[in-house]
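Participant: Pasting a predicted model and its sequence here:
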Amino acid sequence: MFFENVVKVGGHLGHTTRTWHPKMAPYIFDNRDGVHVLDMVQTEIYLNQVKQFLSRAKQQGSTVLFVGTKPQASNAIELAAKSCNAFYINQRWLGGLLTNWSTLRRSIALLNRMDVIKDKGILETLPKKLKSSFYREHARLDKYLGGIKSMRSIPDVVIIVGQDKENIALNECKKLGIRTITLLDTNSNPELADLFIPMNDDSMKAIRSVLQQLSFELAKA
């Protein structure tokens, strides 16, 4: 039933045959009107493998970060992470977020201090110009770091939607030895991911459905 629903929203449709990555060939079922169709039997197998991995990781106390900044994934990333108390980046990946964690951590600490200032009503005592400047800076930090403001160290596992767009995040994970899970469309390279799920990574509904499966696994573990 789950994969029937994913197919209904185009989760099985890849990119055109002109823009595919040859190493995705083993996961492609057919070519219809110049568009590759993914093998959903394999998609289900790989999804189950990922769910088993996440269940074990969670039981071992691993922390998980969801990453997906393209418009089709942004909302689903936030919802999935919040539903299982994980962390997320859904607006923009700041270069060095993981490899230069000590610096980014200072920005996160600033955001948390600004939250405290807001909550205590201290802003009401400030001049209008200073208050406006504070709100602008707080909004900027919260937009990019709000999903990780309680993250105390680099994550153990990173779930990525949009391999090409999130290549900086992927490279940082590889450099640090962080395990990655990627939703892989037909234009992606499966060799760059530790674990992956072959599927359309542009359909908002398909992304949401699969991320719900992963977040549910994390929440119940």
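Facilitator: Cool, the structure landed.
Participant: Please make it C-alpha for all contacts and neighbour counts, starting now.
Facilitator: OK.
Participant: residues touching the residue nearest the centre of the chain, list them.
Facilitator: Nearest to the mean C-alpha position of the chain, by Cα atoms, centre = their mean, lies Val67 at 2.2 Å. Residues near Val67 by Cα atoms under 8 Å, 6 or more residues apart in numbering: Ile77, Tyr88, Ile89, Asn90, Val158, Ile159, Ile160, Val161, Glu166.
Participant: Next step: these restricted to helices.
Facilitator: When those are checked against helices (DSSP state H), the matches are Ile77.
Participant: As a check, name the ranges of all strands in this structure.
Facilitator: Applying DSSP state E to the chain gives strands spanning 13-16, 28-32, 35-38, 64-67, 87-89, 157-161, 179-184, 195-198.
Participant: Which elements pack onto the third one?
Facilitator: What that stands for is strand 35-38. Contact analysis of strand 35-38 by 3 or more Cα pairs under 8 Å, 6 or more residues apart in numbering; DSSP states H and E lists strand 13-16, strand 28-32 as its packing neighbours.
Participant: Okay, one more to line up with it:
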Amino acid sequence: MAQVEYKDLLDAGVHFGHLTRKWDPRMAPYIFMEKNGIHIIDLNKTLASIDEAAAAMKGIVRSGRKVMFVATKKQAQEIVTEEARRLKMPFVTDRWLGGMLTNFATIRKSLKKMQGIEKMMKDETTYKSLAKRERLTVFREKEKLERVLGGIADLTRLPAALFIVDVKREHIAVAEAKRLGIPVFAMCDTNSNPSDVDYPIPANDDAYKSIRLITLAIGKAIEEGLLERKQDKDDQRLQDEEEAKRAEDVKAAQAEGETVADDESSPVAVADDAEEQED
């Protein structure tokens, strides 16, 4: 696992928290000190939290399940979208729809509707037969659905975990995940409540460099989990092939043994044995 170093966190400004008057007392264990009216996050705690979160994340992905990335704040959208697409994981970066997890059946209907529109638009005969105004309406509806649901278009079941950049901003997503028992990995600034999430990572969730560093660290853990899963599959396939070959060898040996036994008990063989005994 690629280790994030103390200096990397320092350079990215991960240690800068919010103004002291905006803090959440529940973040006290992760705060190192106060400087110029700003809380400074303890980067040693951040390093330990990253390692713990990365190990847990790798285990989830290795089991073949999906992790949903959630980051709707402007400075996080680009990096989160890029990393989620690279890892082929679902993501939400435009707006969190209420019930996206707790009412997933309805969300799937919207996804099917979006796929139906895409299919219709690919059929030029059907699409061009519509009036100009109708085509414009269909196009706008498709754009709206893609903007909100495009990142989860391939999601067929609930994700196994959530990675969230700002728990205070994404409180609805956190509440839904908590209700369904889905573990939440999240960046928690000094104005957040770390007890709401399973794997809090104390860090500046406003600076682009800080968001990028933490997101890439989690992304690296997911990538390693995917590679280990692929290796497990390859090892299992080789094992299955070896067992199948051994079974074939045993079957062939048994068939050969039965042939020899049949030859020894044939009438000719019995007659030959009788002649030898008379002689």
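Facilitator: On my side now, so go ahead. Computed from a predicted structure; not experimentally measured.
Participant: TM-score of the superposed pair?
Facilitator: With the length set by TM-score structural alignment, normalised by the length of the first structure, the two chains reach a TM-score of 0.95; 221 aligned residues with a Cα RMSD of 1.3 Å.
Participant: from the contacts of Val67 of the first structure, which is closest to Gly34 of the first structure?
Facilitator: The closest of the contacts of Val67 of the first structure to Gly34 of the first structure turns out to be Val161 (Cα to Cα; 23.8 Å).
Participant: ok, back up a step: any idea which of the strands of the first structure gets closest to Ile122 of the first structure?
Facilitator: strand 87-89 (28.4 Å).
Participant: Onto which residues of the second structure does that closest one map?
Facilitator: Per TM-score structural alignment, the counterpart of strand 87-89 of the first structure in the second structure is residues 90-92.
Participant: now the helices for the first structure?
Facilitator: Going by DSSP H, the first structure shows helices at 2-8, 40-59, 71-83, 101-119, 128-145, 167-176, 204-220.
Participant: And Met114 of the second structure? What does it align with in the first structure?
Facilitator: Using TM-score structural alignment, Met114 of the second structure lines up with Leu111 in the first structure.
Participant: So what's the residue count around Val37 of the first structure?
Facilitator: When neighbours are defined as other Cα atoms under 10 Å, Val37 of the first structure has 23 of them.
Participant: Tell me who's in contact with the equivalent of it over in the second structure.
Facilitator: Aligning on TM-score structural alignment places Val37 of the first structure opposite Ile40 in the second structure. Ile40 of the second structure makes contact with His15, Phe16, Gly17, Ile31, Phe32, Met33, Glu34 under the criterion Cα under 8 Å, 6+ apart.
Participant: try Gly95 of the first structure
Facilitator: Residues in contact with Gly95 of the first structure (Cα under 8 Å, 6+ apart) are Ile168, Ala169.
Participant: picking that back up, quick check, the match of Met114 of the second structure in contact with His138.
Facilitator: Yes. Checked against Cα atoms under 8 Å, the pair Leu111 of the first structure and His138 is within contact range at 6.6 Å.
Participant: any idea how far the match of Val37 of the first structure lies from Arg140 of the second structure?
Facilitator: Applying Cα to Cα, to the nearest Å, the value for Ile40 of the second structure to Arg140 of the second structure is 46 Å.
Participant: next one: Gly116 of the second structure
Facilitator: From Gly116 of the second structure to Arg140 of the second structure the distance is 14 Å (Cα to Cα).
Participant: what about the alignment partner in the first structure of Ser129 of the second structure, neighbour count?
Facilitator: Matched by TM-score structural alignment, Ser129 of the second structure corresponds to Thr125 in the first structure. Residues lying near Thr125 of the first structure (other Cα under 10 Å) number 8.
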